[in-house]
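**Student:** sequence and computational prediction follow.
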Amino acid sequence: MHVAYSTSKGGVILMAKSLADALGPDGIPVNAVCPCTIETPLLRSTPDIAQAADGFRQRTPPRRPGQPSESGDAVAYLGSDLSRYVTGTALVVDGGLTSVIRHLLKTCASRTDRPHLPRRNPMNENNPSEAAKAIVRRNTEEVQGGGDFALFDELFADDFLDHTPQPGRSADKEGARRLYQVLREAFPDFHAVIHWQSADGDLVTTYKTYHGTHKGEFFGIAPTGKQISFETVDAMRVRDGKITEHWGVANLFSLMQQLGALPAAV
């Protein structure tokens, strides 16, 4: 919740700055007002909010919350001719709280008696789901899309099992390899656009759209030169850095329609 809240606040400030830059040549100023704790009925409506507000109040130099009229005065100033040369700014109306917090942070940063703990870097921490998603993405982009079959051997486990093999293909690693090769022979520019990925532990689900140009025989259909695309949702299990299982559903009906092998939908 705090991430979304803070992100929305930062987004409003950046939006104001961008609009100020875009509208400045037309003489239109754009600014943002950043109030802190303002005394309103909402502030006292929930005990948790009221307690937090009291904590903020104790940290501001005036030792009191702001009043609605004080925020309103700031807005009135920015809307008046007095601020005609003020644009692209974020006017902070917080009773000095921001300055106090900055001072506290600088003081804490300069202390020498703090225990030296290792700094956490979430990007470097062991995250099985993110690692699994990266492996599946490499398969989609570099093997299927780039034809790197040396990487295929590296990414797929020797005991790989496809739970939904295509007709005429075996459910093992060799069957998957041959399917990828057939697709690249039929569509030399075969590639996918990944719309989203979701991971539950070592199981990665991907929704993507494949694209390509029909320049080779495909399921007995002679090359047509047509641009094709079809959607796929698949799930891959990744264990010990290897893809071990696959389940997939592809819109091959649409593909065959595009190639003229089936009548187009009415």
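**Tutor:** Noted; the coordinates are in hand. Residues are numbered from 1 along each chain as shown.
**Student:** from here on, just use CA atoms for contacts and neighbour counts.
**Tutor:** Will do.
**Student:** and residue 16, how many residues sit next to it?
**Tutor:** When counting by other Cα atoms under 10 Å, one arrives at 20 neighbours for residue 16.
**Student:** oh sorry, the question was meant for residue 188
**Tutor:** Using other Cα under 10 Å, residue 188 has 18 other residues around it.
**Student:** for residue 74, same thing?
**Tutor:** Counted by other Cα under 10 Å, the residues lying close to residue 74 total 18.
**Student:** what segments of the stretch 101-250 of the chain are helices?
**Tutor:** Shown for the stretch 101-250 of the chain, the helices assigned by DSSP state H, counting those that start in this stretch span residues 128-138, 149-155, 173-186.
**Student:** pull out the buried positions in the second one.
**Tutor:** For helix 149-155, burial by neighbour count (16 or more other Cα atoms under 10 Å) applies to 149, 152, 155.
**Student:** redo the residues you listed as a markdown table? Include distance to residue 219.
**Tutor:** Formatted as a markdown table, the buried residues of helix 149-155 follow (distance: Cα to Cα, whole Å):
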| residue | distance to residue 219 |
| --- | --- |
| 149 | 22 |
| 152 | 23 |
| 155 | 27 |
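**Student:** centre of the chain to the lengthiest strand in the chain, how far?
**Tutor:** Secondary structure of the chain read by DSSP state E shows that its longest strand is strand 227-239. When distances are taken as Cα atoms, centre = their mean, to the nearest Å, strand 227-239 is centred 19 Å away from the chain's centroid.
**Student:** okay, one more to line up with it:
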Amino acid sequence: MTTTRDQAVWNRLHDATNSGDAELIAKTIDEVVDPDLIFHAPVPTGAAGAQALKHVWATLLRAFPDIHVTVDDVISEGDKVVCRNTVTGTHQGEYLGLPPTGRSVTYNEIFILRFADGRIAEIWGVVDLATQLRQLGLLRMP
């Protein structure tokens, strides 16, 4: 039963992030993410907990206003939900110090979310940042 509930919570957050609405994303994070979230992913901010996740989404929306996350796979077991995603967007705002390039990006990510009491309590994330940076012209391959 909790696996179904946790997956529904994940789906709610995913739907909010694909809305492109920063206020809806922040509100949904407040509702479904533990304020003391443990975030095991590189977050370029001094924020922690749910505030770090809000900062990540605010940054992504400024840089890629048309960002879209397609869920390729979801696996739920016990208190965890694992999702493999494909992310697309157009670089239309400052990102990592790079002014807008108008370039499109497509990259992959995998997240593991641990739930406690119906809320996301912990996140591990692996984002293919090298592909994203290469597509933006910030990283060159030999």
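**Tutor:** On my side now, so go ahead. Since we're looking at a predicted model, the values are computed, not measured.
**Student:** tm score of chain vs chain?
**Tutor:** Here the TM-score for the pair of chains, by TM-score structural alignment, normalised by the length of the second structure, is 0.90; 138 aligned residues with a Cα RMSD of 1.4 Å.
**Student:** the longest strand of the first structure vs the second structure, average offset?
**Tutor:** Compared with the second structure after fitting, strand 227-239 of the first structure deviates on average by 0.9 Å (mean Cα distance after the TM-score superposition for the first structure).
**Student:** the residue nearest the centre of the second structure and residue 117 of the second structure, how far apart?
**Tutor:** Geometric centre of the second structure, nearest residue: residue 57, 6.6 Å, by Cα atoms, centre = their mean. Between residue 57 of the second structure and residue 117 of the second structure the computed distance is 24 Å (Cα to Cα, to the nearest Å).
**Student:** equivalent analysis for residue 138 of the second structure, please.
**Tutor:** As judged by Cα to Cα, residue 138 of the second structure and residue 117 of the second structure stand 41 Å apart.
**Student:** again, but for residue 36 of the second structure
**Tutor:** For residue 36 of the second structure relative to residue 117 of the second structure (Cα to Cα), the value is 13 Å.
**Student:** more neighbours, these two?
**Tutor:** Remark: of residue 36 of the second structure and residue 117, residue 36 carries more neighbours, 13 against 10, as counted by other Cα under 10 Å.
**Student:** quick one: what's aligned to the more buried one in the first structure?
**Tutor:** Correspondence of residue 36 of the second structure to the first structure, assessed by TM-score structural alignment: residue 159.
**Student:** equivalent analysis for residue 139 of the second structure, please.
**Tutor:** So, by TM-score structural alignment, residue 139 of the second structure is matched to residue 262.
**Student:** kindly report the same for residue 83 of the second structure.
**Tutor:** Counting by TM-score structural alignment, residue 83 of the second structure lines up with residue 206 in the first structure.
**Student:** what's near enough to touch its match?
**Tutor:** By Cα atoms under 8 Å, 6 or more residues apart in numbering, the contact list for residue 206 of the first structure reads 194-198, 233-235.
**Student:** so what's it closest to, chain neighbours aside?
**Tutor:** Of all residues beyond its chain neighbours, the one nearest residue 206 of the first structure is residue 197 (4.5 Å), with distances taken as Cα to Cα, 6 or more residues apart in numbering.
**Student:** with residue 108 of the second structure instead?
**Tutor:** Leaving aside its sequence neighbours, residue 108 of the second structure sits nearest to residue 86 (Cα to Cα, 6+ apart; 4.5 Å).
**Student:** what of residue 238 of the first structure?
**Tutor:** Per Cα to Cα, 6+ apart, closest to residue 238 of the first structure is residue 202, 5.2 Å.
**Student:** I'd say the one you found and residue 242 touch.
**Tutor:** No: in this structure residue 202 of the first structure lies outside contact range of residue 242 using Cα atoms under 8 Å: 10.3 Å.
**Student:** on that earlier part again, CSV for the contacts of residue 206 of the first structure, including distance to residue 47 of the first structure?
**Tutor:** As requested, the contacts of residue 206 of the first structure are arranged in CSV below (distance: Cα to Cα, whole Å):
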residue, distance to residue 47 of the first structure
194, 45
195, 43
196, 40
197, 40
198, 38
233, 47
234, 47
235, 46
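**Student:** could you give me the ChimeraX selection string for whichever of those are buried?
**Tutor:** Here is the ChimeraX command that selects only those of the contacts of residue 206 of the first structure that count as buried (16+ other Cα under 10 Å):
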select :194,197,233,234,235
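**Student:** farthest-separated two in the contacts of residue 206 of the first structure?
**Tutor:** 195 and 235 (14.0 Å; Cα to Cα).
**Student:** span of stretch 215-235 of the first structure from start to end?
**Tutor:** 29 Å.
**Student:** can you tell me how far residue 204 of the first structure is from residue 233 of the first structure?
**Tutor:** Taking Cα to Cα, one finds residue 204 of the first structure at 11 Å from residue 233 of the first structure.
**Student:** wait, I meant residue 19 of the first structure
**Tutor:** From residue 19 of the first structure to residue 233 of the first structure the distance is 40 Å (Cα to Cα).
**Student:** now residue 240 of the first structure
**Tutor:** Computed as Cα to Cα, the residue 240 of the first structure to residue 233 of the first structure distance reads 23 Å.
**Student:** now swap in residue 76 of the first structure and tell me
**Tutor:** Computed as Cα to Cα, the residue 76 of the first structure to residue 233 of the first structure distance reads 54 Å.
**Student:** wait, what's in contact with residue 116 of the second structure?
**Tutor:** residue 79.
**Student:** what does it align to in the first structure?
**Tutor:** Under the alignment (TM-score structural alignment), residue 116 of the second structure pairs with residue 239 of the first structure.
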